[in-house]
Each structure stands twice: as C-alpha cells, then as structure tokens.
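Enquirer: here's a sequence, model it:
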Amino acid sequence: MHVPDGFINAPVSVATGAVAAVAVAVSLRGARRELAGAGAGGVAGAERTAPLAGLVAAFIFAVQMLNFPVAAGTSGHLLGGALAAILVGPYTGVLCVSVVLLMQGVLFADGGLTALGVNITDMAIVTTVVAYALFRGLVKVLPRRRRSITVASFVAALVSVPAAAVAFTGLYALGGTADVPIGKVFTAMVGVHVLIGIGEATITALTVGAVIAVRPDLVYGARGLTKPLELRTSPLATPADEPVPADEPAPAAAPASAAPAPVAPRRSVRRVWLAGVAAALVCAGGISYYASASPDGLEKVAHDQGIDAKAEDHAAKDSPLADYSVKDITDPRLAGGLAGIIGVGATLAVGTGVFVVLRRRRNTGADGRPATGAERPSENV
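Expert: Below is the predicted model:
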C-alpha cells in the first residue's frame, strides 16, 4: 500500500507530513518508556525490548518483500503495524514501521518521498493504533492463556489492513489528484484489502505464536500473562516470631557466608535475535524471488480506477537499489536477493541505532548524568 508521488496533492501531503512528524515525536517519548519498562509497570521482559526493536523493523522489511496472491492479478504484502505493536509496544511499533518506510522510500524507490507523510500516517500510525487498541480489548475479555494472545493478534491484524484502506480513501477524498468517484475507490480498496488482511493476520499470528512458544517474556502484548517467580520458605521452618520450646535446642544460626536466596536467572535474547536475523535474511535474500509479481492492492485499484492518472516518477528511481534489485547485476535472482540482504542490514542498523539511542537517553537523568536507583531500569541485554 505504498502511495507513490502524485496520488495526493501538495496541501494534504504537507498536512499528513505534519501529522506524521507529531506522531513520530510522541512515539519517541512513548518508546523510551516501553524500552525501559516504565510503560508496562516495570514487569518482567520490559528491559529486553530494545535489542529486539531493530530486529522487528528488519523482519517487517523482509516480509514485506513477500507479496502473496489474493485475487486474479492482485497481490498483497504485510503492513506490519499489528505485528510490531504486539511484539515491542505501540509507540515502538510506530517507529519500527516508520523506519521501514523511510528505508524503502530512500533506498528502493518504493513509496513516494513527497508521500512519506501519507505512508507513515496510513501504514504506521493507523495500522498500529487500530490493531493495538483492538488487541488490548480482546486480551481483556479472552481467557488469560497464550492461545488468547495469538487469537487476538490474528483479529487485530486482520482489521488493521482494511482500516488502512479506509484511511487512504479518506485522504484521497481530501486531496486526490484524479477525478475518481470516491464510492468506487472505497469499495475497491476495502474489498481487496480485506483479502490482504487475511494474509496479514496469518503472518502476524504465526510470528507472535512462535515467539510466545519459546520466549513469552519477550512479547510486549503478553506481559503479565505469566506469574513472576515466587520464593517460598519450607513449611518445616520455624517462624522468626514463634518462640522455641524449652525442651528443644535452639536452631543453629545461619553462617555469615551462607549463599543468598536463589533468584530468577537472566535469559539472554541472543538466540532469539540471531534466529530472527536469519529468518529475515532468508525471506529477503531467498524466498522473495518466488513472491508474486502481480501489482499489490493499491496498485491494482489505482490502475483500474484511474487514481494513477497523475502519478509521478520517484525521485530515487535511478537508485542502485531501485525496485529491490541491485543495478548492473543481470541475474534477477542474485540482484533481488542481494538487494534484500542489503535492505535487511540497513534497516537493522538504522532501527537498532535509533532504539539504542532512545534507551540510553532513558537511562540518563535530566541533567545528563546516568540515572541511579529507582530511576535506572534493570539491564538484561
């Protein structure tokens, strides 16, 4: 659903650019809390969000290359807002998808540069807000089980895609450059994107379910699902405030060098991170070659309804990576796979850099000095 240059007029493009800028600024503040755990009440797993946020952006980039057929001559691809919000939080999710859209527009000429505000508003903000709001509502009414998280993920992702189609139709009604009946645009966009939403929901539910199966503590939307570790004393132990009978010897005092009570071990996210990077590289570098070559939902509707009448060439159309293919490499499999790998690496680097900086700023007090005590979140990277 990447909107090219020329679909939306300048005033609406500028307005959506301002909306996107404000939303990103708000998300930067909210993401600091999510990355540090403050936004989730300091529950277990909060401190592990930062290492995974950049990976989520890279994974979304990779899976977006896997267009799947949804109807005759039409394909769809993951939008990723629901997946990002559920895995790393809604504010961080907005930033993840925004990073993906920025990399796609600048490096791969996918989505217009003048339409970047439109795309962030539609694909990052609308999908994330709608999906996470619906997800949280479902989690509250469903049984507190891991399967409920997967079911809620499926429904939230399914609804988020036609919601983005409705948002695009609204933006086109305000600033469309071609004289097209809005009713026809609405019907066509929502109809095809309901089908695309089924694919989005399947990918989202499978991914969230896979992470929950191995590390539920890493899923933002599943926090609080599992009970924290409780240390219990033996029932044979004598309470400290109960007097010892006179005919019984007093218990021996614990030696000063006694070992402290056991605590929950810190579990590294390295294996999950490496598995996620490997999956992203396989999707972008290999499986993407077999993706559907049919136009996606927006491209198909734009062609059929005449929305693309005033479409403009992308400013980065001569980029060495334009159209997800490395320039001057004649083998399409190699050119596309190498472009995908470069894209995953670039998105991972930029995304991780953004979230690491945010986390470090959260760990620093207002005076620029490191936070101490209750101000500093726990570390477990």
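
Enquirer: can we go C-alpha only for contacts and neighbour counts from here?
Expert: Will do.

Enquirer: what comes into contact with stretch 335-347?
Expert: Stretch 335-347 is contacted by residues 54, 57-59, 61-62, 65, 99-100, 103, 280-281, 284-286, 288-289, 321, 324-327, 329 when judged by CA atoms under 8 Å, 6 or more residues apart in numbering.

Enquirer: again, only this time at 7 Å
Expert: 57-58, 61-62, 100, 103, 280-281, 284-286, 289, 321, 324-326, 329 (CA atoms under 7 Å, 6 or more residues apart in numbering).

Enquirer: how about that stretch: buried residues?
Expert: For stretch 335-347, the neighbour count (16 or more other CA atoms under 10 Å) marks 335-347 as buried.

Enquirer: if we can go back for a sec, in helices, which of the contacts of stretch 335-347 appear?
Expert: The members of these that map onto helices under DSSP state H are 57-58, 61-62, 100, 103, 280-281, 284-285.

Enquirer: can I get those residues in a markdown table with distance to Thr74 and neighbour count?
Expert: Shown next, in a markdown table, are those (distance: CA to CA, whole Å; neighbours: other CA atoms under 10 Å):
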| residue | distance to Thr74 | neighbour count |
| --- | --- | --- |
| Ala57 | 25 | 29 |
| Ala58 | 25 | 31 |
| Phe61 | 20 | 29 |
| Ala62 | 20 | 27 |
| Val100 | 23 | 28 |
| Met103 | 24 | 21 |
| Ala280 | 24 | 27 |
| Leu281 | 25 | 25 |
| Ala284 | 21 | 28 |
| Gly285 | 23 | 24 |
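
Enquirer: and for comparison, fold this next one:
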Amino acid sequence: MHVPDGFINAPVSVAAGVVAAAAVAVSLRGARRELDERTAPLAGLVAAFIFAVQMLNFPVAAGTSGHLLGGALAAILVGPYTGVLCVSVVLLMQGILFADGGLTALGVNVTVMGVVTVVVAYAIFRGLLGLLPPTRRSVTAAAFTGALLSVPAAAAVFTLVYAIGGTTDVPIGKVFTAMVGVHVLIGIGEALITAATVGAVIAVRPDLVHGARGLASPLKLRVDGALVDVPAAAAAPLAAGAGSTKKVWVTGLVTALVLAGFVSFYASANPDGLEKVAADKGIDQKVEEHAAANSPLADYSVKDVDDARLSGGLAGVIGVGVTVVAGTGIFWAVRRRRTEDLTATSASTSVSAG
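Expert: Below is the predicted model:
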C-alpha cells in the first residue's frame, strides 16, 4: 500500500507529514517506557523482519497481490509506540534506497501504514485480551484479529485522504469499495503472518513479547513425580539464561536474510492492492517518477547486476542489513535517553531527600 508521489496534492501531503511527524515524536517518548536492554536490539530486528516480509507479495485475487504492512506485528512484539517507529524506519529505508513509496508521500505512508495499523491493531488486541482467558493461545488469537482488521482500516483511511487531497477526480465511493474489498483479503494474509510469528516467539520466549507480558507461568520442578512451584530465590538462577536474547536475535536475522535474499524471488509479480485499484479506478493518472528512481537499489534490484535472482537477492540482503543497523541504532539511542532520564530523576530525588 505504498503511496507514490503524485497521488495526493501538496497541501494534504504536508498536512499528513505534520501528523506523521507528531506521531513519531510522541512514539519516541513513549518508546522510552517500552524499551529495555533486551528489547532495544529486538526492535531493530523487528523492523528488519518487516522489511524482509514486505518483499514477499502473495496472491489474493485475480491479478492482485498483497504484502505485510507490519503495524500489528510490531505493536504486539515490541509495543505500540516502538511499533510506530519500526514501521517508520522501514518506510524511510524503502523510500530513500529502493524508490518504494513516494518521498513527498512519506507522511501519508507513515500515517496510513504505520500509525493507523498500529493504533487499530493494538486497540483490538488489548480489547480482546480483556475478554479472553489470559493464555498464550488468546494472545495469538487476538493478534490474528487485530492484524486482520488493521489492513482494511488503513485502506479506508487512505481513501479518506484521497477524498480530501486526491489529484484525480474519481468516484470516491467506488474507490472505497475496491480498496476495502481487496484489503480485507490482504488482511487475511497479514493476520496469518502476524499470528504465526507472534505464536513462534511466544513458544520460545514469551517474556520478549510485549503483548504477552504477565502471562508467564512460574518455574516448576518435578519432585517425587509431582510438579511444584520453584521458590523465587531458587527460580532466579534457573531463569538467568532467559535474559539472553542472542539466540533469538541471530535466528530472527538469519530468517529475515533468507526471506529477503532468497524467498523473495518467488513472490507474486502481480500489482498490490493499491496499485491494482489505482489502475482500475484511474487514481494513478498523475503519478510522478520517484526522486530516487535512479538509486542503485531502485525497485529492489542492484544496478548493473544482470542476473535477476542475484540482483533481487542482493538488494534484499542489503535492505535487511541497512534496516537492522538503522533501527537498532535508533532504538538504542531511545533506550539510552531513558536511562539518562532515570539517572537524572534518581539524582534529583537523592538531593531533595538529603
């Protein structure tokens, strides 16, 4: 659903940019409360994973494909504020390096693909968890539902933005019907990917899933054939190994590299939901060439590499690498700022007490 340059007029693009900038600013402050020494590097990994999976377009209808938006997945894994930042990092890398999503439309894309998907998905997710039993299965089911509904919600908001600032005079009712209809189907794919990923992480490290916090079971030992709770003092050393995220991080990074570097070659070549609706309904009549169209990585291929498989694979690997480095750097900086704030607060409290 990457909106290109020329779909939305300048005033509305600027307004969307202001909304997106405000959302990112709020998210930077909110992410300080969500990130710690374990989740900061994982947030960069989540951004890289979303980048990789977005390269895997899957067929959803005749001549149409879809791909992960990622807002629901990021919000549930690392928190809603950090989730907005994850998607924003991905969109920025895609726009600058790969000419995917217009630079003048970056605010629209962050608002629609980042803010809307995160807010809708996480609100539904938390609401369902309040009604369902506090189990890991409930987390996975709530993740599925939140992800499913977040995609048509994003399509509806795009249609609203186009109704206000679209550059082509087309029947908005028909655009709305087409956009929401095809993105309901794409939402099913989004839900399956999100639920599968969240379920996989919960199975090995539920403590690393932001949306599953509070569901961890106490450690147990088998004594004379019966399972008994481990006392807190004894449980601490047993759980010490759970503090390391290295294995999860390496596994996730390797998975992202394989998906982007190899599996992406087999992705559907059909236009995605927005591209298909734009062509069918005529909202792409004033689309503009991307400012980074001559980038060495434009269209997810490496310039001057003739072999399509190798070119696309190298572009995917580079994209994952750049995204994980940029994302991890940003999230570590946010985490460090939180530490500095806590230190300053502690020092101030000590001085006052003295």
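
Enquirer: picking up where we left off before, ok, the ones in helices among the contacts of stretch 335-347 of the first structure vs Ile182 of the first structure, which is closest?
Expert: Val100 (29.1 Å; CA to CA).

Enquirer: now do the contacts for that closest one.
Expert: By CA under 7 Å, 6+ apart, Val100 of the first structure lies in contact with 57, 61, 347.

Enquirer: which part of the second structure lines up with stretch 119-131 of the first structure?
Expert: On the second structure, the counterpart of stretch 119-131 of the first structure by TM-score structural alignment is residues 109-121.

Enquirer: ok, residues contacting the matching stretch?
Expert: Here stretch 109-121 of the second structure makes contact (CA under 7 Å, 6+ apart) with 2-3, 16, 20, 69, 71-72, 75, 80, 83-84, 87-88, 146-147, 149-151, 154, 157-158.

Enquirer: swap in 6 Å and give it another go.
Expert: Taking contacts as CA atoms under 6 Å, 6 or more residues apart in numbering, the residues outside stretch 109-121 of the second structure that touch it are 20, 71-72, 75, 84, 87-88, 146-147, 150, 154.

Enquirer: now name the helix or strand holding Val228 of the second structure.
Expert: strand 226-229 (DSSP states H and E).

Enquirer: what span of the first structure is that strand aligned with?
Expert: Going by TM-score structural alignment, strand 226-229 of the second structure sits over no part of the first structure.

Enquirer: and for stretch 300-317 of the second structure?
Expert: Mapped onto the first structure using TM-score structural alignment, stretch 300-317 of the second structure spans residues 324-341.

Enquirer: hmm, back to that, how about the strand holding Val228 of the second structure: buried residues?
Expert: So for strand 226-229 of the second structure, nothing qualifies as buried (16+ other CA under 10 Å).

Enquirer: sorry, back to before: of the contacts of stretch 109-121 of the second structure, grab the buried ones for PyMOL.
Expert: Those of the contacts of stretch 109-121 of the second structure that count as buried under 16+ other CA under 10 Å are selected in PyMOL with:
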select buried, resi 20+71+72+75+84+87+88+146+147+150+154
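
Enquirer: from the contacts of stretch 109-121 of the second structure, which is closest to Ala236 of the second structure?
Expert: Lowest distance from Ala236 of the second structure to these (CA to CA) belongs to Ala75, with 28.6 Å.

Enquirer: can you tell me how far whichever residue in the first structure pairs up with that closest one is from Val19 of the first structure?
Expert: Matched by TM-score structural alignment, Ala75 of the second structure corresponds to Ala85 in the first structure. Counting by CA to CA, to the nearest Å, the gap from Ala85 of the first structure to Val19 of the first structure is 19 Å.

Enquirer: just give the closest residue to Val208 of the first structure, not the sequence neighbours.
Expert: Nearest non-adjacent residue to Val208 of the first structure, counting by CA to CA, 6 or more residues apart in numbering: Thr150, 6.4 Å away.

Enquirer: tell me which residue of the second structure lines up with that neighbour.
Expert: In the second structure, Thr150 of the first structure lines up with Thr140, judged by TM-score structural alignment.

Enquirer: show me the strands in the stretch 151-300 of the second structure, by range?
Expert: All strands of the stretch 151-300 of the second structure, identified by DSSP state E, counting those that start in this stretch, fall at 220-223, 226-229.

Enquirer: and the contacts of stretch 109-121 of the second structure, which of them are in helices?
Expert: Counting by DSSP H, these place 20, 71-72, 75, 84, 87-88, 146-147, 150, 154 in helices.

Enquirer: could the residues you listed be laid out in TSV, adding distance to Val108 of the second structure?
Expert: Listed next are these as TSV, based on distance: CA to CA, whole Å:
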residue	distance to Val108 of the second structure
Ala20	7
Gly71	15
Ala72	18
Ala75	19
Val84	13
Val87	13
Ser88	11
Gly146	21
Ala147	20
Ser150	16
Ala154	11
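
Enquirer: for Arg145 of the first structure, the count of nearby residues, please.
Expert: The tally of other residues near Arg145 of the first structure (other CA atoms under 10 Å) stands at 12.
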